[in-house]
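Student: Show me the folded form of this:
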Amino acid sequence: MSVRRFTPDGLPQPAPYHHVAVGTGTRHVHVSGQVARRADGARVADDLAGQVAHALRNTATGLAGAGATFDDVVRLTFYVTKWAPEKIHEFMAGVEEVAAELGLPAPMPPSSLIGVEHLFEPDVLVEVEATAITD
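Tutor: Model (predicted):
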């Protein structure tokens, strides 16, 4: 396997994600920000949990197109509009909704959740980027 994820002693545990990933391989896969839209551009969900779930589905589709899976992911970045700590339960509900379906490891790959004022369209609540390494 080209990716090893772990959380070293001295970093907060447990967390819903590993703090460190080491990738060894020569083929890097970068999936651009994915949102809760179908291939035809139609919006899928209005709530944060639903948008997180579908954005992760689209991320999985992007990874698969490059011959990768979430097992190959070294980093996920989530951008969430008008973030507040009390939204974490709804956010994680979206992750949990699709984790088994998509083979999303638990804990997840190293991840960042970045609060932003808004994204490229007013109805987009979350965007997900992924970086993977395969051999």
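Student: When you work out contacts or count neighbours from here on, use the C-alpha atoms and nothing else.
Tutor: OK.
Student: residues touching the residue nearest to the spatial centre of the chain, list them.
Tutor: Closest residue to the average C-alpha location of the chain: Leu76 at 4.6 Å, with CA atoms, centre = their mean. Listed by CA atoms under 8 Å, 6 or more residues apart in numbering, the contact set of Leu76 reads Pro109, Pro110, Ser111, Ser112, Val128, Glu129, Ala130, Thr131.
Student: Now name the helix or strand holding it.
Tutor: strand 73-81 (DSSP states H and E).
Student: Before we compare anything, build this one as well:
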Amino acid sequence: MSEPITRIPAPDGVAPAAAYTHVVTGSGRLVAVSGQLPLDENGTLVGPDDPGAQARQVFENIRRCLAAAGATFEDVVKLTFFVTDMAYLPAIRAARAAHIPDDRLPAASAVQVAALVRPEYLMEIEAYAVVAE
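Tutor: Model (predicted):
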């Protein structure tokens, strides 16, 4: 389902990034995946106090949402990480690496927030994808 996506890791005059791509463009159908929480299919929290387990569940939820729209992680052009502690980023990056290789990294933002909708949630991640028509 992929490719018409172009990644520009370091535009002229912009310092290279190690964990994301600065610019990702594409043409086709936009898929927006709402922020996903570390909940299983029954709405039960996965991995209380475990950022690795929560990140793996969140990326699994994103995978399922993408599939429902006819997309895959190869179609993802942007991820936004909302975390209650920036110390969780290595766990998020490890979970992301299980789905997205380093040479296909999307654009990304990481935002530390004071709280999410419930205190036991350590992160919420949203995704945007572009699927070829």
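Student: Need the TM-score from the superposition.
Tutor: Scored against TM-score structural alignment, normalised by the length of structure 2, the superposed chains reach a TM-score of 0.86; 127 aligned residues with a CA RMSD of 1.6 Å.
Student: so what corresponds to the residue nearest to the centre of structure 1 in structure 2?
Tutor: Using TM-score structural alignment as the criterion, Leu76 of structure 1 maps onto Leu79 of structure 2.
Student: can you give me the strands for structure 2?
Tutor: Remark: strands assigned in structure 2 by DSSP state E are 5-8, 23-26, 29-36, 76-83, 107-112, 123-131.
Student: got a markdown table for those strands, with distance to Ile92 of structure 2 too?
Tutor: Formatted as a markdown table, those follow (distance: least, CA to CA, whole Å):
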| stretch | distance to Ile92 of structure 2 |
| --- | --- |
| strand 5-8 | 21 |
| strand 23-26 | 20 |
| strand 29-36 | 13 |
| strand 76-83 | 8 |
| strand 107-112 | 10 |
| strand 123-131 | 9 |
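Student: closest to Pro16 of structure 2 out of the ones you listed?
Tutor: Smallest distance to Pro16 of structure 2 across the strands of structure 2 (CA to CA): 10.0 Å, for strand 5-8.
Student: mind checking what Gly50 of structure 1 lines up with in structure 2?
Tutor: That one, Gly50 of structure 1, aligns with Ala53 by TM-score structural alignment.
Student: where's the nearest residue in space to its match that is not next to it in sequence relative to Gln54 of structure 2, distance?
Tutor: Nearest non-adjacent residue to Ala53 of structure 2, counting by CA to CA, 6 or more residues apart in numbering: Gly47, 4.9 Å away. From Gly47 of structure 2 over to Gln54 of structure 2 the distance is 5 Å, taken as CA to CA, to the nearest Å.
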